[in-house]
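>>> Predicted model, plus sequence, below.
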Amino acid sequence: MKKIGFLSFGHWSPSSRSPVRSAADTLLQSIDLAVAAEELGADGAYFRVHHFARQLASPFPLLAAIGAKTSRIEIGTGVIDMRYENPLYMAEDAGAADLISGGRLQLGISRGSPEQVVDGWRHFGYQPAEGQSEADMARRHTEVFLQVLKGEGFAEPSPRPMFPNPPGLLRLEPHSEGLRERIWWGSASNATAVWAAERGMHLQSSTLKEDESGEPFHVQQAKQIRAYREAWKIAGHGREPRVSVSRSIFALVNDQDRAYFGRDRDGDQVGVIDNMRAIFGRSYAAEPDRLVEELRRDEAIAEADTLLLTVPSQLGVAYNAHVIEAILTHVAPAMGWR
């Protein structure tokens, strides 16, 4: 069995040809797609976070709205850029959204991705401490976030509070029990995957990874997952780790599918991103029988317990629901995922 969800970047374009022309469109359609995915039997609705772009950004209002309109599906991010976050305020937002959803949040966080603007986190009021990098700052914010999610008191109460306080040091409210154990780290390297395991975070590994060996993308990613699981075992956490991978996968079952994706036959690509030699995983698009054969050769998908389907959000809710349904109906049973 494998959990299957979708991952949306939430793009919009003011083009007259786009069914997603505004921020309001992408937010409302994201809610509708999550509701549709739950009805189809999918397991997760995940959303990317980008700042200064015509894409989804601040995730918690959206996650709370989806939580209020669904009852079963996991709701998450992939990923929140921790360079931009006030970890205490984020913990309050996350706690509220998790309580609204009944404890279904699965929050993916990370150091972040290449930006639309130069050092965008500076506009949010953050900068690395002397001698540290922006990646160090993201990890420092993460450590604080993980600590306050434990729900332990740390703030001295006022001797003259507006309202009566419980005894002892105060914690952030609202606190959602168990959310600390549903935090994921988006990792692009073997080293950061091990770092996440040591801190008891689940692993999100996407379609981009540092090219550390020159091997095919799915082979390197599978090795990363195995290194993560070994580090988790060594750390001695008293629960099972989870691992997700994301893929662009399209089952070509009608003429519309073939028109959109029938020519997608690209393989892995290598490039430089943020001064890192990176390898980008391929997309999959084929008739169901051939698609199953190709997916069976993907070592990283086999290693992961969760698969996130990156959906073409600008094609609208109905078509994206069709993309998800085609995988659940024509591919998942043949792969043994359902």
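Yep, it's here.
>>> Please count neighbours and contacts with C-alpha atoms only from this point.
Fine.
>>> can you map out the strands along the protein?
Taking DSSP state E, the strands of the chain run over residues 3-8, 44-47, 74-77, 80-81, 105-110, 183-186, 202-205, 208-210, 243-247, 249-251, 269-273, 276-280, 284-286, 306-310.
>>> Nearest to T329, out of these?
Nearest to T329, of all the strands of the chain, is strand 249-251, at 9.9 Å by Cα to Cα.
>>> And the helices in the stretch 101-250 of the chain?
Applying DSSP state H, counting those that start in this stretch to the stretch 101-250 of the chain gives helices spanning 120-123, 134-148, 190-198, 217-235.
>>> Just put those helices in JSON lines and tack on distance to A65 and mean neighbour count.
What follows is the helices of the stretch 101-250 of the chain, written out as JSON lines (distance: least, Cα to Cα, whole Å; neighbours: other Cα atoms under 10 Å):
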{"stretch": "helix 120-123", "distance to A65": "26", "mean neighbour count": "14"}
{"stretch": "helix 134-148", "distance to A65": "23", "mean neighbour count": "18"}
{"stretch": "helix 190-198", "distance to A65": "29", "mean neighbour count": "20"}
{"stretch": "helix 217-235", "distance to A65": "32", "mean neighbour count": "20"}
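>>> Distance from the chain centre to stretch 237-256, please.
11 Å (Cα atoms, centre = their mean, to the nearest Å).
>>> So which bits of that stretch are buried?
Across stretch 237-256, burial judged by 16 or more other Cα atoms under 10 Å covers P241, R242, V243, S244, V245, S246, R247, S248, I249, F250, A251, L252.
>>> any idea how far the third one lies from Q224?
I take that to be V243. Using Cα to Cα, to the nearest Å, V243 is found at 11 Å from Q224.
>>> ok, structure two:
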Amino acid sequence: MKKIGFLSFGHWSAQRGSATRTAGDALLQAIDLSVAAEELGADGAYFRVHHFARQHASPFPLLAAVGAKTSKIEIGTGVIDMRYENPLYMAEDAGAADLISEGRLQLGLSRGSPEQVIEGWRYFGYNPGEDETDADMGRRHAQVFLQMLEGQGFAEPNPRPMFPNPPGKLRLEPFSEGLKDRIWWGSGSVKTAEWAAMLGMNLQSSTLKDDETGEPFHVQQAQQIRAYREAWKAAGHKRTPRVSVSRSIFALTNDMDRAYFGRGGKEDDSVGYIEQQRSIFGRSYADEPDKLIKQLEKDEAIAEADTLLLTVPNSLGVDYNAHVIESILKDVAPALGWR
């Protein structure tokens, strides 16, 4: 059994053929798709965060709105670039969104990937410290954020406050109990996956990682997941960690599916360079349901994960994306034992 959700980048464009033409369309349609996904029996609604781009950016208003409109589905991110974040303010936003959703928030964080502008975090007022890289800064912000989610008081109270204070030092409010166990780290290597395990974060692994062995993407990703679980065990954490992978998977069940995704061309992994690092990009899946099932049976990383996030083409509209999700839930997942 697996939890199955969707992951949306929230693209919008006024170009011909786009059903998501403005930022308002992207946000409102994201809420509607989350409601539809919950009705279909999906387990999660996740959103990517990109700055300086015509995609989803500030996640917490959207997460809070989805939380208010739904009642069961997990809501989360995949991922928030921590180089851009004030971890204290973020802890307040996260606490509020989690309380609105009654404990359904699943926050994916990361040190970030290349963005639309050069060193965009500097425009947000953040600069790496001495002998620190931007990746180091992102991981430092993440560690401060985790510390805030422990709920321990750290700030000296005003001796003459406007409102009465509880005794002792003050913590950030609103505080949501248990949220710290629902923080994920988006990892692109074995090393950072092990680091996330040490800190007690769940693991998000997407369709991109460092090419560390030259093997097929799904094999390397499965190795990463196993290394993460070994590091988690060595760290002595009490709870069982969660692991998600994301995939572009399309079951071709009608003429529209075939028109959009039936042409092939992405059946193999691809290799490129990101910031001088050789990276491997996982393949997409698009085929008739019976053929798709046989292909997915061979994906070692999906087999290792407990959660699968389906990347959806959000600019094709709510109805079509609900169909994409439903096709996987009904025509593919049962035969693979996911449902």
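In hand now; what should we look at? Source: prediction; values computed, not measured.
>>> I31 of the first structure: which of the helices of the stretch 101-250 of the first structure is closest?
Here helix 134-148 is closest among these (Cα to Cα), at 26.4 Å.
>>> quick one, that closest one and helix 190-198 angle?
Per axes from the mean of the first three to the mean of the last three Cα atoms, to 10 degrees, the angle that helix 134-148 of the first structure makes with helix 190-198 is 10 degrees.
>>> Kindly name the residues of the second structure that line up with helix 134-148 of the first structure.
Here helix 134-148 of the first structure aligns to the second structure at residues 134-148, judged by TM-score structural alignment.
>>> how close does that stretch sit to the first structure?
Compared with the first structure after fitting, stretch 134-148 of the second structure deviates on average by 0.4 Å (mean Cα distance after the TM-score superposition for the first structure).
>>> which other residues reach that stretch?
If you take Cα atoms under 8 Å, 6 or more residues apart in numbering as the criterion, stretch 134-148 of the second structure is touched by 81-88, 90-91, 109-112, 127-129, 171-172, 180.
>>> Mind checking which of those are buried?
For those, buried by 16+ other Cα under 10 Å: 81-88, 91, 109-112, 127-128, 171-172, 180.
>>> can you pull the contacts of the spatially most central residue of the first structure?
When Cα atoms, centre = their mean is applied to the first structure, the residue found nearest the centroid is G78 (1.7 Å). Neighbouring residues of G78 of the first structure by Cα under 8 Å, 6+ apart: L7, Y46, F47, R48, V49, L107, G108, I109, G186, Q204.
>>> one more time with 10 Å, if that's ok
By Cα atoms under 10 Å, 6 or more residues apart in numbering, G78 of the first structure lies in contact with 7-9, 46-49, 106-110, 112, 184-186, 204-206, 244, 246, 308.
>>> now the residues you listed: which count as buried?
7-9, 46-49, 106-110, 112, 184-186, 204-206, 244, 246, 308.
>>> returning to that earlier point: can you list residues touching both of V243 and Q224 of the first structure?
Common neighbours of V243 of the first structure and Q224 (Cα under 10 Å, 6+ apart) are L203, S205, A300.
>>> The strands of the first structure: which one's closest to A326 of the first structure?
strand 249-251 (6.1 Å).
>>> still on that earlier bit, want to try JSON lines for the strands of the first structure, with distance to D32 of the first structure as columns?
Formatted as JSON lines, the strands of the first structure follow (distance: least, Cα to Cα, whole Å):
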{"stretch": "strand 3-8", "distance to D32 of the first structure": "12"}
{"stretch": "strand 44-47", "distance to D32 of the first structure": "11"}
{"stretch": "strand 74-77", "distance to D32 of the first structure": "13"}
{"stretch": "strand 80-81", "distance to D32 of the first structure": "22"}
{"stretch": "strand 105-110", "distance to D32 of the first structure": "18"}
{"stretch": "strand 183-186", "distance to D32 of the first structure": "25"}
{"stretch": "strand 202-205", "distance to D32 of the first structure": "24"}
{"stretch": "strand 208-210", "distance to D32 of the first structure": "28"}
{"stretch": "strand 243-247", "distance to D32 of the first structure": "21"}
{"stretch": "strand 249-251", "distance to D32 of the first structure": "20"}
{"stretch": "strand 269-273", "distance to D32 of the first structure": "33"}
{"stretch": "strand 276-280", "distance to D32 of the first structure": "30"}
{"stretch": "strand 284-286", "distance to D32 of the first structure": "25"}
{"stretch": "strand 306-310", "distance to D32 of the first structure": "16"}
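>>> neighbours around M335 of the first structure, how many?
Neighbour count of M335 of the first structure, defined by other Cα atoms under 10 Å: 15.
>>> For P114 of the second structure, see how far away F52 of the second structure is.
For F52 of the second structure, the distance to P114 of the second structure - Cα to Cα - is 12 Å.
>>> er, A96 of the second structure I mean
Taken as Cα to Cα, the span from A96 of the second structure to P114 of the second structure is 29 Å.
>>> Could you check which of these two is surrounded by more residues?
A96 (20 against 11).
>>> dump the residue contacts of the nearest residue in space to that one that is not next to it in sequence.
Sequence neighbours aside, P174 is the residue nearest to A96 of the second structure in space, at 6.0 Å (criterion: Cα to Cα, 6 or more residues apart in numbering). Residues near P174 of the second structure by Cα under 10 Å, 6+ apart: A91, E92, D93, A94, G95, A96, A97, D98, L99, G151.
>>> R171 is in contact with E152 of the first structure, correct?
Yes - here E152 of the first structure reaches R171: they are 5.7 Å apart, a contact under Cα atoms under 10 Å.
>>> now stretch 292-307 of the second structure: how far from the chain's centre is it?
With Cα atoms, centre = their mean, you get 19 Å for stretch 292-307 of the second structure.
>>> in it, what's buried?
Buried, per 16+ other Cα under 10 Å, within stretch 292-307 of the second structure: L292, I293, L296, D299, E300, A301, I302, A303, E304, A305, D306, T307.
>>> again with stretch 278-289 of the first structure
A278, I279, F280, G281, R282, S283, Y284, A285, A286, E287, P288.
>>> how close does the first one get to S213 of the first structure?
Spelled out, it's A278 of the first structure. A278 of the first structure is 11 Å from S213 of the first structure, by Cα to Cα.
>>> Return the closest of the buried residues of stretch 237-256 of the first structure with respect to V317 of the first structure.
F250 (15.5 Å).
>>> just to revisit the earlier point, from the shared contacts of V243 and Q224 of the first structure, which is closest to P333 of the first structure?
A300 (18.5 Å).
>>> was I right about the closest one contacting Q204?
No - the pair A300 of the first structure / Q204 is not scored as a contact, 11.7 Å apart, by Cα under 10 Å.
>>> That concludes my questions; thank you for your assistance.
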